[in-house]
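Chemist: Using only what follows, build the 3D model:
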Amino acid sequence: MSLTDDPAPITPRRARTVALAGLIGTTIEWYDFFIYGMAAALVFAPQFFPGASPVAGTLAALSTFAVGFLARPIGGALMGHFGDRVGRRSMLVLSLLIMGVGTLLIGLLPTYATIGVAAPILLVLLRVAQGIGVGGEWGGATLLALEHAPASRRTLYSSFPQVGLPLGVVLASLVFLLVRLAVDEAAFVAWGWRIPFLISAALVVFGLVLRLRLEESPQFARVRSRDQVRRSPLGDVLRAPRTLLPASGINVAVSGTANIMLVFTLSYVTARQLVSSSTMLAITVITAMIWAGVIPLAAILAERYGRRPLLLAGTGLLTAWAFPYFWLIDTGTVGGVLVACVMTGIGVAVASGPYGAHIAEAFPTAVRYSGSSVAYAIGGVLGGAVAPIVATALFAATGTATAISAYAVALGFVSITAVLTLGSPCPDPSGDSGTNDHLDAPGAVSASDPTR
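Modeler: Next comes the predicted model:
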């Protein structure tokens, strides 16, 4: 297909292939991203921050986890800018490559005992690389799926990259669990934790092969052919805070709550000896599998009833569940912990189903990669980056999880306000955004419908 001509019609098979490729690619990227969080919760404190107290060491390790989130807006801004100027496909290939190289090098990184203070410094730099990679990943994968999808299935197809997150968690948890079961505690702390990072190399090669076969987004191709590419798409997005700010806030509760569950709770239950780390990893796998299954169901419901009601339902569930979550965790029973995590996973999934399409279509095609990527990354910083750190600090200061639950409720109110504030899909002067070009199509978003 030439970029000088309007793109050919998209076949259903091609649309499904693009969505599936996006799912596989995001699964690999989130696997890379979350094995770091699990290692930070379990082993990075003694390996890279020895000599610190247990709380200080855990805080330092979780701070390096947060660095990945802080780097995501950089990746989102850089890859969003070039994704809106050069194309979505090339940035997706680059994001996976950056993430893969960073993850592999973490698996090979000498510890503090070998190279001293250089070890934590290099760990932070490689975590920054991971953050840059995943910062450009989500927007590109979501847009390729959205912009290839039939008008009536944009919400469903764009939910596929969202499914990649819990599947990445499943894969990361299973690999960590298998390694934990295969070696004893001393061997795991000494070298076993490296295995999940090294496995990433094979996964990344597989993902790159898939992405190099993808075609460019037809909507971006049309923008190019009509000479509507913006000179500074990121600047255009930053000059529209009435869209960017609420778009950024919608993901705060989901990101924060998910990382309290995935990262903080792992160290919390281990330190308090509520359940073993292996049991918690198994519960995480079950939770993430249910989470992955609910996302497309929520997307289908959003196509019928509107995206905004599903976003409010999922975020409302997370907010209401904040206190019961830790009440059940503190029982120390496998059943209690499982119910706590599964209900949280369902809340995250319900809000995640319509999220990709809702955020992407808040921006016109010519700046969509920049807008959606930066909004998603900022939400991740305000929610997921600081949540495990805040949770650890609150527990250390109070000795209970009550303050952590109150913090999760506050995150929920931020996101609910953002959902209610973000306006209808943005009119697109290219006539090609997936918003106003198919307003009358079944399941499409109408600017005149406040529930969407």
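Chemist: okay, CA-based contacts and neighbour counts for the rest of this
Modeler: Fine.
Chemist: now the helices for the stretch 51-200 of the chain?
Modeler: Along the stretch 51-200 of the chain, the stretches classed as helices by DSSP state H, counting those that start in this stretch are 54-85, 88-108, 112-115, 118-148, 154-158, 160-182, 185-187, 194-212.
Chemist: Second chain to compare with the first, below:
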Amino acid sequence: MTNAVQRPTSAAAQPANSRSRVITASLIGTTIEFYDFYAYATAAVLVFPALFFPTGNDTTALLASFATFGAAMVARPIGAVVFGHFGDKFGRKATLVASLLTMGIATFLIGVLPTFQNIGWFAAFLLLILRLAQGFALGGEWSGAALVATENAPAGKRALYGTFPQLGAPIGFIIANGLFLIINFSMPGENGAPSEAFLAWGWRIPFLFSAVMVIIGLWVRLKLVESASFEKAQATGAIKRFPLGEAFRRYWKQLILGTFIMLATYVLFYLLTSFMLSYGTKAPVAPEGYDAAASGPWVPGLGFTYVEFVLMQIVGVVFFGIFTILAGPIADRVGRRKLLIGVTIGIIVFGTLFPLFLQPQGAATGTLMVIFLILGFALMGSTFGPMGALLPELFPTHVRYTGSAVAYNVSSILGAALAPLVAVVLWAWGGGNPWLVGLYLSAAGVLTLVSLILSRETKDVDYDATEH
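Modeler: Predicted structure coming up:
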């Protein structure tokens, strides 16, 4: 058995990318993407309010910190348009190298930023600029990684190869949270608060460590050869001067369907991670001296410690990775649409089960939470895995980078950016009972289900075609 991906098309005369190179090149960028997300999210809670936004009010400082976190969501669609344009016009390889290099430099520079104590509010401004740069780079990263995987896949295995970039989500989660847990154990503070050493330099380690993964990713991506699909589009004159205009003019239905097909996936992921971390670690009763008149009614949580809950999430994320890989071969066999319709129905039902698993039930609360996270992340892997093939397959070669990137990143605004905020509001409206949050997930699932029903199966689409 050879170690090169064999193409059944006229590209056989070209040098082929090895399987290991395709896997690494497509996996490394999304791993850094999700690693960066969790590293930044953790720092935004633990250290950024004190180091970059010392307003004198803890709530205001936290909100300012989360504002810079959310700024990346605004920059992602812009990055999708820019990198999608260059990826469809000049090729996947150079665009992937540029997006990874931009992301890597921005993440590393966050790790060496001076704080408010050193340069005042200019430190917060620099943090915002670097966060925008991260979001801009990530806007083009996923789609390019998915195209590297699927455009180099053997016949009949596009969905399997499309799971390689998707694995970056669980791997990035485990690396980022594992590293923060190690740092937390090595330099513990009092009563769970960050220690002086952690505030001084410990928080910088995860950001600086990202440079290692970026260097590996660049080394692999620089060795890639351009995909046969893109080479064929160039040879036949199918490349357009303005791919975005072409995508919106001729493939607007695919853009809308792709955006909403991805919606339930995003909502599920950010509920299981961002929202559940807040709900799971908030105290079930208000602290002594809490002023309800000034701050509003206390919204209770489950009262787990940060370490306890992150360890439970890591258990669930292992199943995320397993089901991501399992979903690929199944989607290749039965079709992306049929599999995702079944999984989306499962997500809708799962949303209705929130009250069953997420209410305090004494000693059984921890066990129920672990079961809840395992079920949720198993569904997450099952829906996220096939997306690496399905979204690119909605578009022909000459607008594939642009189309899949725009759909993926616009969906991130509707799902990723809004889900945690909407969930917190619904949690408060429910008086601490998350049943409304579950209904929100089910509603997102219904929108995705309708989009899947209106779409067509893409398993057997001609991936080298320049028209759909």
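Chemist: one step back: for the helices of the stretch 51-200 of the first structure, could you give me TSV that also reports distance to Ala406 of the first structure and mean neighbour count?
Modeler: Output for those, formatted as TSV (distance: least, CA to CA, whole Å; neighbours: other CA atoms under 10 Å):
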stretch	distance to Ala406 of the first structure	mean neighbour count
helix 54-85	20	24
helix 88-108	34	22
helix 112-115	37	14
helix 118-148	28	26
helix 154-158	32	30
helix 160-182	25	23
helix 185-187	35	11
helix 194-212	34	18
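Chemist: quick one: which of the ones you listed is nearest Arg239 of the first structure?
Modeler: When those are compared by CA to CA, helix 54-85 sits nearest Arg239 of the first structure, at 13.9 Å.
Chemist: quick one, the closest one and helix 88-108 angle?
Modeler: 160 degrees (axes from the mean of the first three to the mean of the last three CA atoms, to 10 degrees).
Chemist: What's Pro165 of the second structure aligned with over in the first structure?
Modeler: In the first structure, the residue equivalent to Pro165 of the second structure is Pro161, according to TM-score structural alignment.
Chemist: just Leu128 of the second structure next, same as before
Modeler: Leu128 of the second structure maps onto Val124 in the first structure, with residues paired by TM-score structural alignment.
Chemist: Next: Arg456 of the second structure.
Modeler: So Arg456 of the second structure corresponds to Gly423, using TM-score structural alignment.
Chemist: that older thread, so can I have TSV of the helices of the stretch 51-200 of the first structure showing distance to Val342 of the first structure?
Modeler: As requested, those are arranged in TSV below (distance: least, CA to CA, whole Å):
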stretch	distance to Val342 of the first structure
helix 54-85	23
helix 88-108	28
helix 112-115	37
helix 118-148	24
helix 154-158	22
helix 160-182	12
helix 185-187	28
helix 194-212	24
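Chemist: ranges for the strands of the stretch 351-452 of the first structure?
Modeler: Counting by DSSP state E, counting those that start in this stretch, the stretch 351-452 of the first structure has no strands to list.
Chemist: can you tell me which residues contact Thr270 of the first structure?
Modeler: Ser276, Ser277 (CA atoms under 8 Å, 6 or more residues apart in numbering).
Chemist: thinking again about what came up before, there's contact between the match of Leu128 of the second structure and Val67 in this structure, I believe.
Modeler: Yes. In this structure, Val124 of the first structure is within contact of Val67 by CA atoms under 8 Å, at 7.0 Å.
Chemist: got any residues that touch both of these two?
Modeler: Residues touching both Val124 of the first structure and Val67 by CA under 8 Å, 6+ apart: none at all.
Chemist: quick one: stretch 170-187 of the second structure to chain centroid distance?
Modeler: Distance of stretch 170-187 of the second structure from the chain centroid (CA atoms, centre = their mean, to the nearest Å) equals 17 Å.
Chemist: before we move on, what about stretch 157-172 of the second structure?
Modeler: Here stretch 157-172 of the second structure is found 12 Å from its chain centre; the criterion is CA atoms, centre = their mean.
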